[in-house]
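**Q** Sequence and predicted structure below; questions after.
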Amino acid sequence: MADLWQNAMDHGVALARRAGEVVREALLTDREVMTKSCSVDLVTQTDQKVEQLIIQSVREKYPTHRFIGEESVAAGEACVLTDEPTWIIDPIDGTTNFVHAFPFVAISIGFSVKKQIEFGVVYSCLEDKMFTARRGKGAFCNGEAIQVSGQTDVHQSIIATEFGSSRETDVVDKIFSSLRKVLCIPVHGVRGAGTAAINMCLVACGSVEAYYETGLHVWDIAAGAVIVTEAGGVLLDTEGGALDLMSRRIVAANSRIIAERIVKEIDPFSPTRDDAPPTL
């Protein structure tokens, strides 16, 4: 299957480039905004257009493959990761950035077989940076090999995180409590690009030592997960166990030392899982 998955990855890269062109064009012409779960959970017609473009093209080439797409799930499709070859798509990771022309917007395409991510493609389309990784084959940015930072002293580190779209008081309190504790380790600084996929790529290429977040989704992290590990990094749950792609909780770091140190400062909470059955 090795060559087959390489062909699939090449197709994913080509699709990400096409999608990036759609996004860049839409930035100039069409950023009509709608909302999903709440007033700050944004979606645009471009998100939907890009997802349809990717799924339609993959379906023509690989008719038996399955999909988990952000906008498809928002429209009511189940979010179920099976053993079947599955494309996990975030058509615009950083929709809020896109709406405001904040320059970090990514197309994220992960591909799993037997619930293991085989390859990931993250195209930071306004920077024109194409991050790719294939399991066992290394991680790359625009074709050049990348690797995580060698920094093992958390006090000399930059940590990335995001605030998410929930505005529930107890959730916001935990996010800010964790942020305060991480900042006061102390670390050199805390940053956030506004997109999980790009934050994970920043870990992979050594720009930040770790990224953590609770409340994101499988399509935010699937592609970035294999890019981080292939660049030499580690992935944990926010309570220190193994990463569960469906748990909506992640710590991605350059090393286990840094990851476990960050875990100590996080006030963990558990959002509704991505694969939870819908409530009636």
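**A** Now that the structure is in, tell me what you want to look at. Remember, it's a predicted structure, so these values are computed and weren't measured experimentally.

**Q** make it CA atoms for all contacts and neighbour counts henceforth
**A** Will do.

**Q** Show the subsequent helix or strand relative to the top helix by length along the chain.
**A** What stands out as the longest helix in the chain, according to DSSP state H, is helix 2-29. The C-terminal neighbour of helix 2-29 among helices and strands, as given by DSSP states H and E, is strand 33-35.

**Q** For that following strand, what is the distance to the chain centroid?
**A** 21 Å (Cα atoms, centre = their mean, to the nearest Å).

**Q** picking that back up, next, the buried residues of the longest helix of the chain.
**A** Of the residues in helix 2-29, 5, 8-9, 11-13, 15-20, 22-23, 26-27 count as buried by neighbour count, 16 or more other Cα atoms under 10 Å.

**Q** ditto for stretch 55-64
**A** Quick answer for stretch 55-64 (16+ other Cα under 10 Å): Ile55, Val58.

**Q** ok, residues contacting that stretch?
**A** His65, Phe67 (Cα atoms under 8 Å, 6 or more residues apart in numbering).

**Q** let's bring in a second one:
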Amino acid sequence: MADWTSYLNFGISIAKQASEIVLTAFHQQKEVTLKSSPADLVTETDQRVEKILISAIRNQYPQHRFIGEESVAAGERVELTDSPTWIIDPIDGTVNFVHRFPFVAISIAFSVNKQTEFGIVYSLVEDKMFHAQRGRGAFLNGQPLHASGQEDINRCVVVTEIGAERDDLALSTMTTNIFRLLKLPVHGVRALGTAAVDMCQVATGGADAYYHIGMHCWDIAASAIIVQEAGGVVMDTDGSKFDMMSRRVIAASSTAVAHHISQVIQAFPCRRDDEDPSKCVCGATGVNGLS
């Protein structure tokens, strides 16, 4: 197994440096632009931070490739190849950032041969640095992380998000899913407004499961490996193998809990992240993600 520790340490370093820009802007008035829906927001800080992160990585590793939320919003294709690739969300939780709701993260994942080698999620207002490297465990501010191991769905706290989708089918599906979980019952359903930090709660054992439909690869690529390295499981919402491009995910404390959730919830149609928009026949439903 290749040793990507120096790359991981570099990613942590630039995430901390970029966080200073986000924290400075956090308490200031923001200029907000809408992307694909009234709930899909972007600020100048999102765009600036992504450019800073990509520039720093490109200077260090000029041959590497990138998938970045704001680059894709500007028209770049999502293409995950075998080449070393950095998957970046400069501000996960932009709506939170705009409203000064204190769950905002920088998310960075690194993939080689289409396999995630490490993930970094920095919840910067909380000053919580989550990271994991494949085969080497997951950590929060240097301390090992362990999923709860809970196997009884009726004793679970489940985290999810409404996301930016506002069409009738997406909203009815999402609210019905929450209704079904509460009727099982589960202990509770929570939402923090950032997919990356949501999923990391499963790695800490503070939550027992997370699911979402409609997020993007940059929202969850880093946190997925953090959950896995903490002893949790990650899969598609239909119970099949996790595919970060599918825009569907369950992360859970155990396979039993993950499969139980997959049998309860339903997905609405979403265009894959790596699908060519010009060839899409799925319509407009579910094209937005969590901002």
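**A** Nice, thanks for sending it over. Computed from a predicted model, the values in this text were never measured in an experiment.

**Q** care to give me the TM-score?
**A** Remark: TM-score between the superposed chains equals 0.98 [TM-score structural alignment, normalised by the length of structure 1]; 279 aligned residues with a Cα RMSD of 1.0 Å.

**Q** from the chain's centre, how far out does the longest helix of structure 1 sit?
**A** With Cα atoms, centre = their mean, you get 16 Å for helix 2-29 of structure 1.

**Q** Could you do stretch 32-47 of structure 2 as well?
**A** 17 Å.

**Q** Stretch 270-280 of structure 1 now?
**A** For stretch 270-280 of structure 1, the distance to the chain centre is 19 Å (Cα atoms, centre = their mean).

**Q** residues of that stretch that come out buried?
**A** By 16+ other Cα under 10 Å, the buried positions in stretch 270-280 of structure 1 come out as Arg273, Asp274.

**Q** okay, how far is it across it, tip to tip?
**A** One end of stretch 270-280 of structure 1 sits 20 Å from the other (Cα to Cα, to the nearest Å).

**Q** One more: stretch 61-80 of structure 2?
**A** Using Cα to Cα, the two ends of stretch 61-80 of structure 2 sit 17 Å apart.

**Q** can you give me the strands for structure 1?
**A** In structure 1, the segments counted as strands under DSSP state E are 33-35, 42-44, 66-69, 86-93, 106-113, 116-124, 129-134, 139-141, 144-145, 158-161, 189-191, 210-214, 234-236, 249-253.

**Q** mean shift of the second one relative to structure 2?
**A** The one in question is strand 42-44 of structure 1. Compared with structure 2 after fitting, strand 42-44 of structure 1 has a mean deviation of 0.3 Å; criterion: mean Cα distance after the TM-score superposition for structure 1.

**Q** Mind giving me the packing neighbours of that strand?
**A** Judged by 3 or more Cα pairs under 8 Å, 6 or more residues apart in numbering; DSSP states H and E, strand 42-44 of structure 1 is in contact with strand 33-35, helix 95-100.

**Q** one more time with 6 Å
**A** Helices and strands touching strand 42-44 of structure 1, by 3 or more Cα pairs under 6 Å, 6 or more residues apart in numbering; DSSP states H and E, are strand 33-35.

**Q** next one: the third one
**A** For strand 66-69 of structure 1, the packing partners by 3+ Cα pairs under 6 Å, 6+ apart come out as strand 86-93.

**Q** Packing partners of the strand it packs on?
**A** Using 3+ Cα pairs under 6 Å, 6+ apart, the elements in contact with strand 86-93 of structure 1 are helix 45-61, strand 66-69, strand 106-113, helix 218-230.

**Q** what about the first one, distance to the chain center?
**A** Here helix 45-61 of structure 1 shows a centroid-to-chain-centroid distance of 18 Å under the convention Cα atoms, centre = their mean.

**Q** between it and helix 2-29, how many degrees?
**A** 150 degrees (axes from the mean of the first three to the mean of the last three Cα atoms, to 10 degrees).

**Q** Tyr211 of structure 1 versus the closest residue to Phe131 of structure 1 other than its chain neighbours, what's the distance?
**A** Using Cα to Cα, 6 or more residues apart in numbering and skipping the chain neighbours, the partner closest in space to Phe131 of structure 1 is Cys141 (4.4 Å). Using Cα to Cα, Cys141 of structure 1 is found at 19 Å from Tyr211 of structure 1.

**Q** More neighbours: those two, which one.
**A** Tyr211 (27 against 21; other Cα atoms under 10 Å).

**Q** picking up where we left off before, the residue nearest to Phe131 of structure 1 is in contact with Asp128, isn't it?
**A** No: judged on Cα atoms under 6 Å, Cys141 of structure 1 makes no contact with Asp128 at a distance of 10.0 Å.

**Q** so what's Arg190 of structure 2 up against?
**A** By Cα atoms under 6 Å, 6 or more residues apart in numbering, the residues touching Arg190 of structure 2 are Val159.

**Q** any idea how far Phe268 of structure 2 is from it?
**A** 20 Å.

**Q** What is the burial count for the residue lying closest to Gly240 of structure 1 once chain neighbours are set aside?
**A** Nearest residue to Gly240 of structure 1 in three dimensions, chain neighbours excluded: Val263, at 6.0 Å (Cα to Cα, 6+ apart). Val263 of structure 1: 21 surrounding residues under other Cα under 10 Å.

**Q** First-to-last residue distance for stretch 67-77 of structure 2?
**A** Using Cα to Cα, first and last residues of stretch 67-77 of structure 2 are 8 Å apart.

**Q** where's that stretch relative to the chain centroid, distance-wise?
**A** 16 Å.

**Q** so where in structure 1 does that stretch end up aligned?
**A** Stretch 67-77 of structure 2 lines up with residues 68-78 of structure 1 when matched by TM-score structural alignment.

**Q** Tell me the buried residues in the matching stretch?
**A** Of all the residues in stretch 68-78 of structure 1, those buried under the rule 16+ other Cα under 10 Å are Ile68, Gly69, Glu70, Glu71, Ser72, Ala78.
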